[in-house]
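>>> mind looking at a prediction? Sequence and model below.
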Amino acid sequence: MFDLVSLGEILIDFTPSGTTKQGIPLFAQNPGGAPANVLAMNSKLGGSSAFLGKVGPDHFGAYLEHTLKCHGIDTSGLAVDEEIPTTLAFVHLDETGDRSFTFYRKPGADLQLTWTEVKKDLIDACKIFHFGSVSLTDDPCRTAALEAASYAKSHGKIVSFDPNYRPVLWKDPHSAHQWIAKGISLADILKVSEEEMLLMTNQSDPALGSQILLEQGPKAVFVTLGEHGSYYRSQSCHGLCPAARVNTIDTTGAGDAFMGAVLWQMRDLTLEEIAAMDLREIVSFANAAGTLTTTRSGAIPALPSLEEIQHFKNNQEMPL
């Protein structure tokens, strides 16, 4: 039995890594892709996990498979496209560490995953199934992701969804809204950023936006607010859990660390228990995971350990 199975993109994040003597920017090859990042956080905390996705027949694909295995993630559901290269993303950071992306994905191997290639036995063996909207931008992966989420839900699995909205990957916001809404309709656990909440609810207030999202079906909604922490809502509780002050270097993967930490804590819970419990302690732990991730470069390489998160929570939290 796997605590968590995730479907979606796995790719190379080329992240800023200084400059040459001539001042030419350098980029470091980092493993990335939100669903893979979430699994890596879950695994680093001690959870069992498996990945469903697709890479190309190249060095990058082999490197990503090796990375998953090194983190104890089952790769039996990782397919290889014999023609399309592994997807690449270049990360650009501003002076505060916030990032933007340039994708090399037209075509990219992650988009080529088909429903027939999805190993349903991995979904059968999981407690929680997780996916995101980057897989919903184009077919055949769009159909594979939605069919897999529907299959998981119909087989009694908890379904988790993170829109992980990247405007550059969508034809327009209307198309993104249409397909993200389908993802939300399947979700039991939902995480959104401020930007994603605004896109889906036309609300910038997390108290109002989270209520609208909860009414669309999820049992628990989390709104990540960057340096201000996270807002959480279920039928039984809601509130803001503040973040801590740190020296932010790179925000890549912070939301995925948050989500991985949330799902790890919920791995043995039922939907009824999730809906009825006080979520604040779960969010406090997840905030610490996400915050610590911003103090290092990259996504998977920056993920903190359980001991680091606990130490940070106990000794270094200073609410904004």
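Nice, I can see it.

>>> rest of the way, CA atoms for contacts and neighbours
Fine.

>>> contact partners for Phe101?
Each residue near Phe101 by Cα atoms under 8 Å, 6 or more residues apart in numbering is listed here: 89-92.

>>> which of the residues you listed sit farthest apart?
Ala89 and His92 (9.7 Å; Cα to Cα).

>>> find residues that contact each of the two.
101-102.

>>> these two - which one has more neighbours?
A count of neighbours by other Cα atoms under 10 Å puts Ala89 above the other of Ala89 and His92, at 20 against 17.

>>> so the more buried one lies in a strand, does it not?
Yes: remark: Ala89 belongs to a strand, assigned using DSSP: H, G, I helix; E, B strand; the rest coil.

>>> once you drop chain neighbours, what's closest to it?
By the measure of Cα to Cα, 6 or more residues apart in numbering, the closest residue to Ala89 outside its immediate chain neighbours is Phe103, 4.4 Å from it.

>>> secondary structure element for that neighbour?
In the assignment (DSSP states H and E), Phe103 maps to strand 99-104.

>>> buried ones in the very next helix or strand once past that strand?
Sequence-wise, the next helix or strand downstream of strand 99-104 (DSSP H and E) is helix 120-124. Of the residues in helix 120-124, those buried under the neighbour-count criterion (16 or more other Cα atoms under 10 Å) are 122-124.

>>> second one coming, line it up with the first:
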Amino acid sequence: MTVDLLLINPFLHPDLVVYPSGPGLVEGRLAPAYKQDIRAGGAAYTGKVAAQFGRSVSYLDWVGDDMFGNVTIAQLSAMGHETSGIHRYTGQHMVCVSVADSRSQGATMVATYPPDWQRSFAEISDGIQGAPSATDAYVYSWFWSFAHPDLQEAPTAELMAEIHRRHGRTVLDPNWKPDGPPPPHELAELRKSLPLVDVLLPNTRDASLLVGDHDPPEQVRRLLGLGPAAVVLTAGGTRAYWGEANDGRVYSIPTLQVDVIDTTGAGDAFGGALVGATRDLPSSVAIACATASLTTAALLGDGPLPNDSLRTQSAQLLAEMEEHR
């Protein structure tokens, strides 16, 4: 079996989104809510958006054998996604909650993990070898996937080599969120893996870990020097920068100007649109920028994409493309 998009170790979890009815969230206090929603979060939203662009989506991940795992798998199945590669940890649970105030422009994530929740190198390797081949293999978070304490001395670059060998295009989102730098061994393993990556999809913080603090165009140039075929860098919801190794030039386009309601899921939507829309990189970046912007304004909807509105808005962004020399 071949699928269009395989999301590997995508840190699947449910988001519990709470909209306070009072003055907002106060640390350490409960807030009354006028609405609550449990929805598949993390890379599940990446998969949802890619499916809206017509891609068939499958997953390789591990979830708890609990209510949260049930919700995640049920929602993905209801969207027509292939979930047989999502493994259950019997007797384990994971809680990962996003609390978003619709009256602000941010979200707070509260995550707890069982102390013995660790995926072994063998589990991940076996899962990669048993997964269906895919047109695009999307490693959603290198550091969430491969920087667990039990893996800090493992040859995790071998996992990326296996992914690259088995699938068509390899997309990697480093997605480093914890405070502090990654373990030195894993940072070295990531650098070793970059020549095997077709599209590297970092944000500016990820880029700083790999090549230091520079302006975004220079970060793209330095990242290309580490070996990926292409780099698409997101810069705080304002612009996206990209470059390709066979061209050497760096370009950028702005995001749409919208009334932001909630930024939760914007980066996930960007990734889903980037791999779901088209293989032409400038066009896919423009569509991804528009898709992410519409997500923050709660205007994307659940219908097939691209629709006429998204085509028009993406074309407008593409017309504002700049080259950075």
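That came through fine. Note that the structure is a prediction, hence the values are computed from the model and not measured.

>>> closest to Gly217 of structure 1 among the buried residues of helix 120-124 of structure 1?
Out of these, the one with the shortest distance to Gly217 of structure 1 is Ile123. That distance is 21.2 Å, counting by Cα to Cα.

>>> list the residues that contact the closest residue to Gly108 of structure 1 other than its chain neighbours.
The shortest distance from Gly108 of structure 1 to any residue other than its chain neighbours is 4.6 Å, reached at Thr87 (Cα to Cα, 6+ apart). Residues touching Thr87 of structure 1, when contacts are defined by Cα under 8 Å, 6+ apart, comprise 10-12, 55-56, 103-105, 107-110.

>>> same thing with Thr263 of structure 2?
By Cα under 8 Å, 6+ apart, the contact list for Thr263 of structure 2 reads 105-107, 295-296.

>>> now do the SS call for the residue opposite it in structure 1 once aligned.
Taking TM-score structural alignment, the alignment pairs Thr263 of structure 2 with Thr251 from structure 1. When the structure is split into helix, strand and coil by three-state DSSP, Thr251 of structure 1 lands in coil.

>>> now do the one 5 residues further on
Secondary structure state of Asp256 of structure 1, per three-state DSSP, is helix.

>>> helix or strand for the closest residue in space to it that isn't next to it in sequence, which one?
Of all residues beyond its chain neighbours, the one nearest Asp256 of structure 1 is Val38 (5.0 Å), with distances taken as Cα to Cα, 6+ apart. Under DSSP H and E, the secondary-structure element containing Val38 of structure 1 is helix 34-44.

>>> what residues does that helix touch?
Outside helix 34-44 of structure 1, the residues that touch it by Cα under 8 Å, 6+ apart are 4-10, 48-51, 68, 71-73, 130-132, 164, 253, 256-257, 259-261, 263-264, 299-300, 303-306.

>>> among those, which are located in helices?
Where these overlap with helices, as defined by DSSP state H, the overlap consists of 68, 256-257, 259-261, 263-264, 306.

>>> of the residues you listed, grab the buried ones for ChimeraX.
Command for ChimeraX, covering only those of these found buried under the criterion 16+ other Cα under 10 Å:
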select :68,256,257,259,260,261,263,264,306
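
>>> for Ile184 of structure 1, state which of the ones in helices among the contacts of helix 34-44 of structure 1 is nearest.
The shortest separation between Ile184 of structure 1 and any of those is 15.3 Å, and it belongs to Met259 (by Cα to Cα).

>>> just give me the neighbour total for the residue nearest to that closest one when sequence neighbours are not counted.
Closest residue in space to Met259 of structure 1, ignoring its immediate chain neighbours: Val38 at 6.3 Å, by Cα to Cα, 6+ apart. As a burial measure, the neighbour count of Val38 of structure 1 was computed by other Cα under 10 Å and equals 33.

>>> with Gly80 of structure 2 instead?
By other Cα under 10 Å, 14 other residues sit near Gly80 of structure 2.

>>> now do the same for it: its match in structure 1.
For Gly80 of structure 2, the residue aligned by TM-score structural alignment is Gly72.
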